[in-house]
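*Asks:* Just need the structure, nothing else, for what follows:
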Amino acid sequence: MAPANPGLIILASSSPWRRQLMRQLQIKFEATSPDVDETAQPQETPIALARRLAITKAQSVAEMWPEAIVIGADQVADVNGIILGKPGTRENAKKQLRQQSGQSVLFHSGLCVCAPGFDEPLATVETVTTRFRELSDAQIERYVQAEDVTATAGSIKSEGLGITLVEAIESSDPSALVGLPLIALRRFLEQAGVDLP
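*Replies:* As a prediction, the model looks like this:
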């Protein structure tokens, strides 16, 4: 790959949902998938994991494109302190959804921006509280058959059919539940010198 031009903005994510959210800001950007091990470290809290992964993803791409503004993000689902990652299979998705049934689940969305003018990367974690309905096995089965959630933290896509699984969502930034907190991102990009509408 060729080196980036000054002013290039790169989203360090393969998620189509994050790309969709980025388009809301009406800025030109490119996206690339960072190769990062998402395994939690021993004793790592869900919030610490979300923050570390966002920073690691941004920094790994920024090393390849040091003149670019790089955005890293990751999301971790947290059920009573237990980390729920991406299920990988439908069977694991069903198990995760049974675990979340009737529970308040925290979705921690880590965000990091690396930019040439920053001494250190800017990073934050936005947390969304999601209260799940009591879900029957039949409801879980229908949902998992209708929506591919194998690569989604906690097996829920609130931007799709997953919204039917919850009673309430509490957040200061609704975009954080999809995995890219746009309110915090706007602040970070402005600090990096990006003019937003």
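*Asks:* contacts, neighbours, all on C-alpha from now
*Replies:* Fine.
*Asks:* residues making contact with whichever helix or strand Ile55 is part of?
*Replies:* Taking DSSP states H and E as the criterion, Ile55 maps to helix 46-64. If you take C-alpha atoms under 8 Å, 6 or more residues apart in numbering as the criterion, helix 46-64 is touched by 3, 12-13, 34-36, 38, 40-41, 68-78, 81-83, 108-115, 121, 123-125.
*Asks:* Which of the three states applies to the residue of the chain positioned farthest from its centre?
*Replies:* Most distant residue from the mean C-alpha position of the chain: Ala138, 28.1 Å away (C-alpha atoms, centre = their mean). Following DSSP: H, G, I helix; E, B strand; the rest coil, we place Ala138 in the helix state.
*Asks:* what's the offset of the helix holding Ile55 from the middle of its chain?
*Replies:* With C-alpha atoms, centre = their mean, to the nearest Å as the basis, the distance from the averaged C-alpha position of helix 46-64 to the chain average is 11 Å.
*Asks:* now do stretch 128-145
*Replies:* Put simply, stretch 128-145 sits 20 Å off its chain's centre (C-alpha atoms, centre = their mean).
*Asks:* gap between the two ends of that stretch?
*Replies:* By C-alpha to C-alpha, to the nearest Å, the extent of stretch 128-145 from end to end equals 26 Å.
*Asks:* Residues touching it, excluding its own?
*Replies:* By C-alpha under 8 Å, 6+ apart, the residues outside stretch 128-145 that reach it are 90, 93-94, 97-98, 100-108, 161-162, 165-172, 174, 176-177.
*Asks:* same thing but 6 Å
*Replies:* Outside stretch 128-145, the residues that touch it by C-alpha atoms under 6 Å, 6 or more residues apart in numbering are 101-107, 165-171.
*Asks:* One more, please, to line up against the first structure:
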Amino acid sequence: MMPAAPPLILASTSPYRRELLERLGLPFTTVAPAVDEHRLPDEPAAQLVQRLAEAKARAVAVSHPDALIIGSDQVACLDDAILGKPGNRANALAQLERASGRSVLFQTGLCLLDARTGQAQTLVEPFRVHFRPLSRAQIVGYLDRERPYDCAGSFKSEGLGIALFARLEGADPTALIGLPLIRLIALLEAAGQDPLGSS
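*Replies:* Coordinates of the predicted model:
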């Protein structure tokens, strides 16, 4: 008799990540991780998101020691500056005006932690967004319609935000939304969970 698969937990309260993970058809629950997400002094963006993705998974593992836990974190970088979630209209307007006609690199950290063994698989998935030159009126019109104030980079690529872009560059388009599913599937398979296997 096959042993029961460990419960799968998404260490996130993000509705965007939850919707992405639902695509795989695997049963899972979500748990909010209690993690200090501040950047360390001079910490590179890729190192930051990889560290936080694992920290989120390990924080949840304390109360769920029998689970497979998915942690993820994302930042958007314009030149060497990290663009956080804007939080309000004024910040979103400033972010999109800075990004107009330029490219923004999204770094998404991903961790799959087997809490039973403490073994963590971690990676960072890059994805680059090339913005069209945008007028202030276009940016204001976009913000009025979509209000993406809880999204890094001030847009929702799965919605009207696609109209802001000249092109997208990356191996895993779901990374842009916050959870790189193509890479996650490989990690799940390595941990013995195949989304395409028999249910």
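*Asks:* Look up how far Asp144 of structure 2 lies from the counterpart of the residue farthest from the centre of structure 1 in structure 2.
*Replies:* Under the alignment (TM-score structural alignment), Ala138 of structure 1 pairs with Ala137 in structure 2. Distance of Ala137 of structure 2 to Asp144 of structure 2, given as C-alpha to C-alpha: 10 Å.
*Asks:* Gly101 of structure 2 now?
*Replies:* Where Asp144 of structure 2 is concerned, Gly101 of structure 2 sits at a distance of 21 Å (C-alpha to C-alpha).
*Asks:* who has more neighbours, the two?
*Replies:* Gly101 (16 against 11; other C-alpha atoms under 10 Å).
*Asks:* Mind checking what secondary structure the residue lying closest to the more buried one once chain neighbours are set aside has?
*Replies:* Excluding the flanking residues, the one nearest Gly101 of structure 2 by C-alpha to C-alpha, 6 or more residues apart in numbering is Pro133, at 4.0 Å. With three-state DSSP as the basis, Pro133 of structure 2 sits in coil.
*Asks:* Then Ile10 of structure 1?
*Replies:* Under three-state DSSP, Ile10 of structure 1 comes out as strand.
*Asks:* Hmm, Ala31 and it touching each other?
*Replies:* Yes - applying C-alpha atoms under 6 Å as the test, Ile10 of structure 1 and Ala31 come out as touching, 5.4 Å apart.
*Asks:* Of these two, give the one with the bigger neighbour count.
*Replies:* Applying other C-alpha under 10 Å to Ile10 of structure 1 and Ala31 shows that Ile10 carries more neighbours, namely 23 against 18.
*Asks:* Structure 1: helices as residue ranges?
*Replies:* Along structure 1, the segments classed as helices by DSSP state H run 16-24, 46-64, 90-100, 137-146, 182-191.
*Asks:* before we move on, the earlier item: any idea how far the residue farthest from the centre of structure 1 is from Leu161 of structure 1?
*Replies:* Using C-alpha to C-alpha, we find Ala138 of structure 1 at a distance of 15 Å from Leu161 of structure 1.
*Asks:* next one: Val113 of structure 1
*Replies:* For Val113 of structure 1, the distance to Leu161 of structure 1 - C-alpha to C-alpha - is 30 Å.
*Asks:* Which of the two has more residues huddled nearby?
*Replies:* A direct count of neighbours by other C-alpha under 10 Å for Val113 of structure 1 and Leu161 places Val113 higher, at 30 against 13.
*Asks:* Run through the residues that contact the closest residue in space to the more buried one that isn't next to it in sequence.
*Replies:* Distances taken as C-alpha to C-alpha, 6+ apart place Ile71 nearest to Val113 of structure 1, at 4.6 Å, with adjacent residues excluded. Going by C-alpha under 6 Å, 6+ apart, Ile71 of structure 1 touches 11-12, 58, 112-113.
*Asks:* Go again with 10 Å.
*Replies:* Contacts for Ile71 of structure 1 (C-alpha atoms under 10 Å, 6 or more residues apart in numbering) come out as 9-13, 29, 31, 54-55, 57-59, 61-62, 111-115, 121-123, 180, 185, 188-189.
*Asks:* Just tell me what it corresponds to in structure 2.
*Replies:* Using TM-score structural alignment as the criterion, Ile71 of structure 1 maps onto Ile70 of structure 2.
*Asks:* Fine, thanks again, bye for now.
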